[in-house]
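> Predicted model and sequence follow; I will ask about them next.
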Amino acid sequence: MFRCYLRASTTEQDAERAKTILEEFISDSPAEWYIENHTGTMLNRPILNQLLEDALPNDILLVESVDRLSRLSLDDWETLKSKINDKKLRLVVLDMPTTHQQIAKKGIESEIMYVINNMLIDLMATMARLDQQKRVERIRQGQERAKAQGKRIGGRGINEELHEKVKKRLAANNISVEDIAKLEGCGVATVYRIKKKY
């Protein structure tokens, strides 16, 4: 049984982006799908926890790439690996062809590849964690630079076009706030905020 895990960090991202290529890889084999929008830097993920709870010995945990499974700290990665090993899951990473041999899992060659794959997966998990740390650092530096230049940090910028349209409708004084919101495709609270501002 394939236990296919798909993850994206935020709800704005498409967690099912790689589902088609995983489906092609497993062909008609029996599979359960576990899809969630959750950061890979956290060990405690509801859907991943469900997968580990459902898994049976010798099931295959299939992921597109190691960073979909982990951007964890070293200690948390070791904990997750222990959980995977305790369940006797075979980890197959689509973009690491050497792990594909775990599907058949036969003979001494397979045992040797298991050891090699563990080292490679550890390396990829470390690289995913470092990539995440670099990304966070770049964002922090960008925010500090923007703040030093007097730019607003966080939140949405003002939609000037929407503000102008709402202002004109308010100035006409012949339509309700609720109708303005419907016509302009925004919330009533937004219209009230613009009304208060101007």
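That came through, no problem. Every value quoted in this text rests on a predicted model; they were computed, and no experiment measured them. Residues are numbered from 1 along each chain as shown.

> Please make it C-alpha for all contacts and neighbour counts, starting now.
Noted.

> Any buried residues in stretch 97-107, and which?
99-103 (16 or more other CA atoms under 10 Å).

> Among these, which one sits closest to residue 118?
residue 99 (9.1 Å; CA to CA).

> List the contacts of the closest residue in space to that closest one that isn't next to it in sequence.
In space, and not counting its chain neighbours, residue 99 is closest to residue 92: 5.1 Å by CA to CA, 6 or more residues apart in numbering. Contact partners of residue 92, counting by CA atoms under 8 Å, 6 or more residues apart in numbering, are 60-63, 99-100, 102-103.

> One more to weigh against that first structure:
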Amino acid sequence: MFVRAYLRGSTAEQDAQRARQQLVDFAGQHNVPIASWYVENASGASANRIELRRLLEDAHPGDVILVEAIDRLSRLDRDDWRELRAQLDAKGLRVVALDLPTSHLALSPAAADDFTARVLDAVNGMMLDTLAAVARKDYEDRRRRQRQGIEKAKGEGKYQGRQKDMSKRQRIAALLQSTHADGRGYSIRDVASIIGCSTSTVKTVKRDGP
């Protein structure tokens, strides 16, 4: 059994690595190493995610997909979720999510027992479907509220579109121009870690300026 961790940020402005330490700590508490990481900034409502596809291609029967929460894995609509579930089931993969306690037992030695494994699969399959549906509803509700807010702002002549965080962009630019004590410049990953943003945001500032 390999544990494959999947981290996802919804947009380029979010830090997909935010929950990395939580997953490391969780795996350590269960005495299992994380074999590989798959990190991307993409909408959970999209079925076309490069790193998720790569994970599914790399995984072997019995492997575990470790996520912070089910909504990190999916905010898919019903048909796309069914297709993803079918792929998980076909490859014999188990999903372990920090927000789904019953799934944690998949990391227990007892889960190797055939009867226990079948019971766990049945229970967690039902819970996975439920939480995936909840995640999709939350996504749709937020999108609806966002549209309503935009329409209201437009009606009042207040809508200006999404604004850049100029303070953050200026801090990123300053770090990119700075150096370590030994004269080395800060890498894109260094800057993203210090600022608490995605590497995509740092790359954008590096390319376009603040």
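Sure, I can see it. All values reported here derive from a predicted model rather than from experimental measurement.

> Could you tell me which of the contacts of residue 92 of structure 1 belong to strands?
Mapping the contacts of residue 92 of structure 1 onto strands (DSSP state E) picks out 60-63.

> mind putting the residues you listed in JSON lines, neighbour count and distance to residue 48 of structure 1 included?
Formatted as JSON lines, these follow (neighbours: other CA atoms under 10 Å; distance: CA to CA, whole Å):
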{"residue": "60", "neighbour count": "20", "distance to residue 48 of structure 1": "14"}
{"residue": "61", "neighbour count": "23", "distance to residue 48 of structure 1": "11"}
{"residue": "62", "neighbour count": "27", "distance to residue 48 of structure 1": "12"}
{"residue": "63", "neighbour count": "23", "distance to residue 48 of structure 1": "11"}
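
> quick check, nearest of those to residue 36 of structure 1?
Nearest to residue 36 of structure 1, judged by CA to CA, of these is residue 63 at 12.6 Å.

> gap between the closest one and residue 13 of structure 1?
According to CA to CA, to the nearest Å, residue 63 of structure 1 and residue 13 of structure 1 sit 17 Å apart.

> Repeat that for residue 74 of structure 1.
With distances taken as CA to CA, residue 74 of structure 1 is found 26 Å from residue 13 of structure 1.

> can you check residue 195 of structure 1 too?
Using CA to CA, residue 195 of structure 1 is found at 34 Å from residue 13 of structure 1.

> The two - which one has more neighbours?
Taking other CA atoms under 10 Å, residue 195 of structure 1 and residue 13 do not tie; residue 195 has more neighbours (15 against 11).

> number of nearby residues for residue 58 of structure 2?
11.

> again with the one 10 residues further on
Residue 68 of structure 2 sits with 22 neighbouring residues when counted by other CA under 10 Å.

> ditto for the one 10 residues further on
Other residues near residue 78 of structure 2 number 13, with proximity taken as other CA under 10 Å.

> corresponding residue for residue 101 of structure 2 in structure 1?
When structure 1 is aligned by TM-score structural alignment, residue 101 of structure 2 is paired with residue 97.

> next one: residue 73 of structure 2
Taking TM-score structural alignment, the alignment pairs residue 73 of structure 2 with residue 69 from structure 1.

> Its match contacts residue 62, correct?
No. Between residue 69 of structure 1 and residue 62 there is no contact under CA atoms under 8 Å: 9.5 Å.

> Quickly list what's touching both of these two.
The contact sets of residue 69 of structure 1 and residue 62 overlap at residue 5 (CA under 8 Å, 6+ apart).

> Roughly how far does residue 22 of structure 1 sit from residue 63 of structure 1?
8 Å.

> could you pull out the strands for structure 1?
Using DSSP E, strands in structure 1 cover 2-8, 31-37, 60-63, 90-93.
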